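# I'd like to go over a predicted model; first the sequence, then the structure.
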Amino acid sequence: MSSAVLRPCARCVLSSMRRAWRPRKYCVSHTWVVQAAGAVSRMAAPVQLIGEGDYVVLKREDVFKAVQVQRRKKVIFEKQWIYLDNAIGKNYGTMFEITGGGNLQMKSNIVASAEPKEAGADNRNIVDDGKSQKLTREDIEALKEKGIKGQEIVQQLIENSTTFRDKTEFAQEKYIKKKKKKYEANITILKPSTRILAVMYYAREPGKICQLRYDTLAQMLTLGNIHAGSKVLVMETCAGLVLGSVMERMGGYGSVIQMYSGGGPVRAATDCFGFPKSFYETLYEFPLNKLEALISGTGSYSSRVIPAEEEPEKMDEESSRSDNEKQKATQDLVGDCLAESTESMETSLAESEEGVKRCEEVSENHKGGQNVDKKQVAMEKKQKQDERRKREAEAAKLLQDRNADGLIVASRFHPTPLLLTLLEFVAPSRPFVVYCQYKEPLLECYTKLRERGGVINLKLSETWLRNYQVLPDRSHPKLVMSSGGGYILHGITVTRDTTKTNTSCSERTEEPAPKKQKVAEDKS
C-alpha cells in the first residue's frame, strides 16, 4: 500500500515538468494521501476543552472578566457569585445559565418561533404612567423563589404588559432585550485572545494599559512585523498586555526580551493568556538600569549558577518573621508540656520525669523540623535567584549581539530616552513602533530621531475607530464611541553614516566667515 502511494502516476510526472509536483484529484493513490493527511491533521488538532487550572474569559453582554478555573472556588462576576466546576470538560464558547447556589447549567438552544408578531404602527398612543405592567415586584420575587428561570419570567412580563402589543416591532425587540439583560443570568466562557483581553482591559481598567485601544494594538503588531522565529525587544507598562500579544503572535518560536523598570516585570495580563510552559522558555527579561553598563561593556554577566553549599548567612524579613512565629509556637508547645508535667508531679515523681523527658524530645524534634524548614525555604529562594540570574545573563548575551528584529515601546515614561537607548540593540532594516497616549512626547521623539539619523520612513499617526450597529432597517453609527486611541510613531532602522556627518561638520568649522565690506558712496 505504501509503495503504491509513494509512486506518482504518469500525469503527475508530466505535470511536474511544468511546475512543482502536487497530488491531483484524478490520481487515486495521491488522493488517498491527501485524504489521509487531512485525517491526520484533524486528529492532531482536537477540540480544546475547558480544563482545571486554565485561564478563561467570562462574557455577559459587553462585559468581560478573566479568571482561572478552579474547583469549588467562588468567582464574583457582575454582582453574582458562581462556581465554575460544571464548566470543566465543556467546549469554549459554551453559554451557561446561572442556577441556584451559583452553579452553572448549559443553556439549551431554543429556536425562536417564526410566527408573525402582533405589533402596532407607532408608539403615539402609549403613555408611560407606570401602570402598564400587572406584575408587581413582589410577584417577580415570588417567581424567583419558586425557581422559575429568567426566560419564563420574561415571558410572563410580556404577557402581563398591557402596552406590549401596541408597540412597534423594533420597540418590542428592545423591550425583550432589556428584560432579558435584567432577569436572565447567562454567561459565555471564551478562550483568552489578544482582542478579547484588549477589549476587557480597555473597558474595565484603561489606566492600567495607558489607554491602549485594541485597534491601536493591532496596528502596532502589524507595523512591528511580529512573526514566529524573530527576536523582539518589548518595553511596556501595560500590565503585560503588549507582551502577551507579541508572544501569542510568535507562537512560541523565536525570542522575546522584555525590558522592565523597578524590582521586576509586571505580567498580570500575560498570565491571563494561559500560555504553555514552552512559551515562557522563549521569554527573557532585562532591567533598564543595566543597559548603560551593557552598552559601554563595563557590565559582566555570567551564567554560572552558585552552588548550593554557599548558604547565605542572613535571612530576609519574611523568613525571620516565620521563624519567630515558629519559635513562639514551640514555646507554647513546651509550656503545655511543662504544665502537663507539673500536674503529673503531684501524682508521682517518676511520671513527672517521664513527662519532662517527653517534652524535651518534642521540643527538640520541633526545633529540628524548624531548621529543616528554614533550610528548605532558603534553598528554594536561592534556586529562584540563580535561575533569574541565569536568565538575565542569557538575555544580556542576546542583547550583546545587537541584531534584534524589532522593537515595541508602549510605556508611561517619556519615549525619547527609551527609544534612543534601545535602538542600539536593533539590527539595520528592522521596524520599530512607539506608542504614547499623548502626541507631544512623540513629536519630541520624532525631532530627536531626525537629528540623530539612522532611521527612515518616520511616521506619526493617530488611529480612529467607529463602531456601527448593523440591524435590519436600523444600521447606524453608535452614539457612544471612543474619543481617541493614542498615537503611534513608527519607522525603519538603517546604518548610521557617521563619517559623512563628521566631514560636513569639519567643513563648516574650517570655512572662514565672510567679511563685511563697506560700500563706497557715490559723490556724483
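Arrived safely.
# switch to C-alpha atoms for all contacts and neighbour counts from now on
Fine.
# so how far is whatever helix or strand E97 lives in from its chain's centroid?
Element membership for E97, per DSSP states H and E: strand 95-98. Computed by Cα atoms, centre = their mean, to the nearest Å, the separation of strand 95-98 from the middle of its chain amounts to 25 Å.
# okay, now the one to match up with it:
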Amino acid sequence: MNIIEDNNHVILQNPHYIFCYKIEKNKNIKIFNFRISLKDFIGLHYDSFYVYCDGKFTRSRQSTYDDKIVLNNYNESYEENKIIIDDQIISNEIARSNTSFVDRSEYSKYKYVQRKKRKICLELALLRPTPALIWKVMSIRCANKICYISFQDLANLTCLYNVNSDKNKKIMVFETCQGLIIGTLLRKQGGQGTIIQVYHGDFPNRTCIDYMQLPQSHFNSIFSVNFQNILKMGMKLQYSIDKPINENSDFCDNNGIAIIKKKDDHNTVCDSNGKKYLDDDDLSLPKRDNVKLLKHIEIVTKRKYEEEKAIEIIFPQGGDFNDFRSMDSLIIASKFHPKHIALSLMRFLKYSRPIAIYSQYREPLLDCYQALKKTDCFIDLQISETWLREHQVLPDRTHPVINMDGRYGYILSGIHVNPTME
C-alpha cells in the first residue's frame, strides 16, 4: 500500500536531513526546531512531498524542493502571517528590509531564502525505504556499522557476482553490515532462490532488513546459521595458517586451526512433546511475564528452525564435510579478517562459481589473495577498487562536488575451480 500505517518505516528527507523512523503513535521526534508526533504521519502517502507548518502537514504537488510551495510568510519582525506562493515573493519581502540583498548573486540569494524558510516551515519528502536510501542513512549516521561500504561496492556485490532471481540459486553470505547486503539480495531476488546468512555471535543482525519492509514471502527464502555450527557439522577443518588473527579469536586457535567452543547441554526448556525450545546456545531464560516469555520462546524457536533448515540445505545428505559444494555464490563483507572465513566457507562453493570478498582496507585482502592462491582452487583472482566522482547538477552551477566522502573499500573476486582437473 502507498499509505503510511502504524508500525511502518518511513524515511524523512530534505536537502539537510535524512533519517529512517518507525511510526509509533506515542513517540515524538525533533527535526531542527520542529517537534513532530509520529502519529501525524499515519495516513500520509509514501513518495510524496509535504510542508510541516503550524503543527500540521500540507501536501505539496511539486516534485522538487526548489519549486513553488505554500508556506507562511517570513519577515524580520514576525508581525504578519501571510500565505506566500513562491520563493520570488519571499525574495521581494526580504529585499524590502535588507538593502544588500539585491546586490547578492543568484546563488547567494537562493541560500539566504532557504535559510529563512527553514525557520518557519519544514519541507519533508516521505520516502519508502529502499536499499539505496537505507545505505545513505547508514553511511551518514553510522558508517562504521556497515563497514564503510560505498554504494558502488554494494552494487558490484549484487550485480557482478551471480545474483539474480533464479529460484534454484543458493547464495551464502557472511556479513557484519547490519543486514544491508542481505536485504539488498532479498529485494533483488524477489523471494526466489535461497540465501544462507552465516553470522558470528548470539543472533543474526537484520536491522536494515527490518527497515526495508519486505513482503513476508521474501523472508521464506532466507535462513541463518552460526559460523561455528557449520564448522561443528563439518567435524574438523585442517587448514594450516601461518598466523592467526588473534590468539583469543573465536575463529581459530594459536595454530590458525578453526575450532568450536563446546557448550554444556543443560538449562533446556521443552514443551509437552519434548521439543526443545531453549538451551545454552541462546540467552539464558530470564524472569519475565508470560507475554514476553512466549515472545522470547517464539523468536528462539524460529531461530532454531532457520538454523536446522540451513544445515539441511548445506548438508543435504549427511556425510563427509569435503563432499558438499551446494552454494552458487559466496559473499563475505565483515569487520573480521576475511582470510580464515574464506578458507572455511570456500568448501561449500560449487565449481565455476564466483566468490566476492569486501574489505574497507586493502591489506586484509592481500593476505586473503595469497592464501586463496596457494590452494590452487581459484582463477581470475583480482582486487578492484571503485572510485566515484560526485557532481552537483544545478542550473548554472553544475560542477564536481568540492567536498566528498573518500572512504571507499576494495573487493577481491575470483572463480572457484577444481584443482584436480587438467
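Structure received. All of these numbers come straight from a predicted model, not from anything done at the bench.
# sorry, back to before: which residue numbers in structure 2 go with whatever helix or strand comes next after the strand holding E97 of structure 1?
Per DSSP H and E, the first helix or strand lying C-terminal to strand 95-98 of structure 1 is strand 104-106. Structural correspondence for strand 104-106 of structure 1: residues 57-59 of structure 2, per TM-score structural alignment.
# what's the mean gap between the matching stretch and the aligned bit of structure 1?
Aligned to structure 1 and superposed, stretch 57-59 of structure 2 gives a mean residue distance of 2.2 Å (mean Cα distance after the TM-score superposition for structure 1).
# Need the contact partners of that stretch.
Stretch 57-59 of structure 2 is contacted from outside by 40, 48-52, using Cα atoms under 8 Å, 6 or more residues apart in numbering.
# Which of those has the largest number of neighbours?
Greatest neighbour count in those, by other Cα atoms under 10 Å, goes to F49: 25 neighbours.
# where's the aligned residue in structure 1 for that residue relative to M106 of structure 1, distance?
Aligning on TM-score structural alignment places F49 of structure 2 opposite M95 in structure 1. In this view, M95 of structure 1 and M106 of structure 1 are 6 Å apart by Cα to Cα, to the nearest Å.
# before we move on, the earlier item: just the element for the residue lying closest to the match of F49 of structure 2 once chain neighbours are set aside, please.
If the residues on either side of it in the chain are set aside, M95 of structure 1 comes closest to T188, at 4.3 Å by Cα to Cα, 6 or more residues apart in numbering. Using DSSP H and E, T188 of structure 1 sits within strand 186-190.
# do L372 of structure 2 as well
Using DSSP H and E, L372 of structure 2 sits in helix 362-375.
# Show me the strands in the stretch 401-524 of structure 1, by range?
For the stretch 401-524 of structure 1, the strands defined by DSSP state E, counting those that start in this stretch cover 406-410, 431-436, 455-462, 468-469, 476-477, 487-493.
# Could you pick out the longest helix of structure 2?
Assignment by DSSP state H gives helix 290-314 as the longest helix of structure 2.
# Report the buried residues of that helix.
296-297, 300-301, 303-304, 306-307, 309-311, 313-314 (16 or more other Cα atoms under 10 Å).
# what's the answer for stretch 379-397 of structure 2, then?
Those would be 381, 383, for stretch 379-397 of structure 2 by 16+ other Cα under 10 Å.
# Specify, as a residue range, where it falls in structure 1.
Going by TM-score structural alignment, stretch 379-397 of structure 2 lines up with residues 456-474 of structure 1.
# So what would you say the end-to-end distance of that stretch is?
One end of stretch 456-474 of structure 1 sits 46 Å from the other (Cα to Cα).
# so which strand or helix has the residue lying closest to K179 of structure 1 once chain neighbours are set aside?
Of all residues not flanking K179 of structure 1 in the chain, V154 sits nearest, at 6.2 Å (Cα to Cα, 6+ apart). Take DSSP H and E as the rule and V154 of structure 1 turns out to sit in helix 150-159.
# Next SSE downstream of that helix?
Downstream of helix 150-159 of structure 1, the first helix or strand assigned by DSSP H and E is helix 169-183.
# who are the neighbours of that next one, in terms of helices and strands?
On a contact count with 3 or more Cα pairs under 8 Å, 6 or more residues apart in numbering; DSSP states H and E, helix 169-183 of structure 1 meets helix 150-159.
# what's the helix it packs on packed up against?
helix 169-183.
# For the helix it packs on, buried residues please.
169, 171-172, 176, 179-180, 183.
# cool, and stretch 353-365 of structure 2?
353-360, 362, 364-365.
# cool, stretch 208-223 of structure 1 as well?
Those would be 208-214, 216-218, 220-221, 223, for stretch 208-223 of structure 1 by 16+ other Cα under 10 Å.
# who's in contact with V56 of structure 1?
66-69, 189-192, 272.
# repeat that for 10 Å
The contact partners of V56 of structure 1, taken as Cα atoms under 10 Å, 6 or more residues apart in numbering, are 50, 65-69, 92, 189-193, 272-274.
# Sitting in strands, which of those do you find?
Those of these mapping onto strands are 65-68, 189-190, per DSSP state E.
# Please point out which parts of stretch 265-274 of structure 1 sit buried.
For stretch 265-274 of structure 1, using 16+ other Cα under 10 Å, the buried residues are 265-267, 269-270, 272-274.
# Return the distance of that stretch from the chain's centre.
5 Å.
# What is the corresponding segment of structure 2 for it?
Alignment of stretch 265-274 of structure 1 against structure 2: residues 204-213, by TM-score structural alignment.
# can you give me the end-to-end distance of that stretch?
One end of stretch 204-213 of structure 2 sits 17 Å from the other (Cα to Cα).
# Please enumerate residues in contact with that stretch?
Under Cα under 10 Å, 6+ apart, the answer for stretch 204-213 of structure 2 is 8-11, 20-22, 128-131, 133-135, 138, 146, 175-184, 186-187, 197-199, 219, 223-226, 303.
# Now check Q228 of structure 2 against structure 1: what is it aligned to?
The equivalent of Q228 of structure 2 in structure 1 is N289 (alignment by TM-score structural alignment).
# any idea how far the closest residue to its match other than its chain neighbours lies from W464 of structure 1?
Here the nearest residue to N289 of structure 1 in space, its sequence neighbours aside, is S261; by Cα to Cα, 6+ apart that works out to 7.3 Å. S261 of structure 1 sits 31 Å away from W464 of structure 1, going by Cα to Cα.
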